[in-house]
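1. A structural model of the following input is requested.
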Amino acid sequence: MNRIFKRQMLVVILLCAIYPLTAQKKSFHTGYIIAQNGDTIPGLVKDRSPEPFVSLFNKIRFKEAGRSRTKKYGPNDILGYGYQGQHFVSMPFQEESTFFKFRYYTDKTAPSVFLKVIRQSEGLIYFEYLFVHDDNSYLDAFPLFYRPGDPEMVRVTQGIFGFKKKQLATYFSDCPALTEELFADKTAIRTVPELYEFCLVHCIP
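-> Purely as a prediction, here's the structure:
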């Protein structure tokens, strides 16, 4: 009986030793931050709580490689961070709405947030803004296009309603080819990546 008890205790001890490592692995991911001076610092990154009830952190948690101390960094503290093939950058970002029309400002007076970079070229960046639904803690995102140097971004889609055609046409007012394609009876553009590629070819010098 004593021998069986010892074996059971050994199993419990092993499970207790393994669980924190598993939990840590699920919470933190191997990644990096980009410091204000442009240096890339490797380490472990955590930017949200575990599922199923997700919440995005205002400040990411970061453990520099070889160190156990956890530090917190907000969008004003670092230029960006990344993990598992995902990259986030700090950007000024302010959403304003007037009669259900939304605009997204990027001037320096706007507060900074972390935006996920999906595609990037010299003349156009495809971002995603991550958010959590208040009613069900479900993580979601919406796409944004940004011309570097512009005071605004444009939201590309509106949920199930598809492309925000009028807003896109206004943002790319110097690109009649895009307006023509968006409002055509039969357009070949069905997805945001396809729209991004079209803009690169027809709208970006």
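
2. C-alpha from now on. contacts and neighbour counts both.
-> OK.

3. so what's Ser27 up against?
-> 46, 49-50 (CA atoms under 8 Å, 6 or more residues apart in numbering).

4. the helix or strand hosting Gly82 packs against which elements?
-> Counting by DSSP states H and E, the element that carries Gly82 is strand 80-83. Under the contact definition 3 or more CA pairs under 8 Å, 6 or more residues apart in numbering; DSSP states H and E, strand 80-83 sits against strand 29-34, strand 86-92.

5. ok now the last one, how far from the chain's centre?
-> Put plainly, it is strand 86-92. Distance of strand 86-92 from the chain centroid (CA atoms, centre = their mean, to the nearest Å) equals 7 Å.

6. compare with the first, here's sequence two:
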Amino acid sequence: MNKSQKLNSAATLYILITLTMFSLQTSVFAQGNEKLDYIVLYVGDTLHGKVQYIDEGIPREFYKKIRLTTSDGKGKKYKRKNVASFRVTNITYESFWLSQTSQRFSLVNPKYNIDHNNGEQYFLKVVSKGNLNHYELEWIEQGDTALRSMALLKKEEDPFFIRADQGVIRLKRKVLLDYFSNCPRIIEAINQKQIKDVWQVVDFYNKNCID
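-> The predicted structure follows:
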């Protein structure tokens, strides 16, 4: 074998080794990502694998059962009522049974009680948690493919959520002023329009409104 052939052979071997290492790294990375997804059942079991909760077909809609595919390719479906929470693509969803409270201000302040007996089950997207928790309720309108959402806030001790935003109106200021009546500092910030987004409301409350 001449010098040129030896160089070509070495180059080929190097390429094969590089491709093999890349393939192994990709496989390990994929398995690592898969382990990030899980389903937690009300009975206490935590099951890892690829989680699916939206049917991407036409029409786009939520699956009636949460789907899990394990690393060995086995798939299983779980009734929503049996699922306490799940995590998909690094986002956590928690199960709540909610019923809307009917009050004189219900049109401008939808209030959602946590009511396991009479409410409807929703999986709320966890945005942030603290003394004031920030969730999003997602839905898909009929005939549409976009995933829409609204912001729900709940103080740690409260058995209900309030809706904090609405479309282009952004913050429901009157609702927030009523809900945070125990914290003059955030009321002042809202009135002076120093706070314009829901995440700012949550951040301000958790930093300035805790005794």
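
7. can you give me the TM-score here?
-> With the length set by TM-score structural alignment, normalised by the length of structure 1, the two chains reach a TM-score of 0.75; 174 aligned residues with a CA RMSD of 2.4 Å.

8. rewinding a little: most packed of the helices and strands packed on strand 80-83 of structure 1?
-> strand 29-34 (a mean of 21; mean count of other CA atoms under 10 Å).

9. immediately after that strand, which helix or strand?
-> That would be, after strand 29-34 of structure 1 and using DSSP H and E, strand 40-48.

10. which parts of that following strand are buried?
-> Neighbour-count burial for strand 40-48 of structure 1, counted by 16 or more other CA atoms under 10 Å, picks out 41-48.

11. what is the orientation angle of the helix or strand encompassing Lys6 of structure 1 with strand 40-48?
-> Assessed by DSSP H and E, Lys6 of structure 1 sits inside helix 2-27. Per axes from the mean of the first three to the mean of the last three CA atoms, to 10 degrees, the angle that helix 2-27 of structure 1 makes with strand 40-48 is 110 degrees.

12. and for the closest residue to Asn76 of structure 1 other than its chain neighbours, the neighbour number?
-> In space, not counting the residues next to it along the chain, Asn76 of structure 1 is nearest to Ser112; the distance is 6.5 Å by CA to CA, 6 or more residues apart in numbering. Here the count is done by other CA atoms under 10 Å, and Ser112 of structure 1 has 19 residues near it.

13. for Asp77 of structure 1, see how far away Ser112 of structure 1 is.
-> 10 Å (CA to CA, to the nearest Å).

14. likewise Thr187 of structure 1?
-> 43 Å.

15. Asp47 of structure 1 now?
-> For Asp47 of structure 1 relative to Asp77 of structure 1 (CA to CA), the value is 14 Å.

16. please apply the same query to Gly162 of structure 1.
-> In terms of CA to CA, Gly162 of structure 1 sits 35 Å off from Asp77 of structure 1.

17. and Ala169 of structure 1, by the same measure?
-> 35 Å.

18. what about the residue positioned nearest the centre of structure 2, which helix or strand?
-> Geometric centre of structure 2, nearest residue: Lys125, 2.9 Å, by CA atoms, centre = their mean. Using DSSP H and E, the element containing Lys125 of structure 2 is strand 120-128.

19. how far out from the middle of the chain is that strand?
-> With CA atoms, centre = their mean, you get 7 Å for strand 120-128 of structure 2.

20. now do the buried residues in the following helix or strand past it.
-> Using DSSP H and E, the helix or strand that follows strand 120-128 of structure 2 towards the C-terminus is strand 132-139. Of the residues in strand 132-139 of structure 2, 132-137 count as buried by neighbour count, 16+ other CA under 10 Å.
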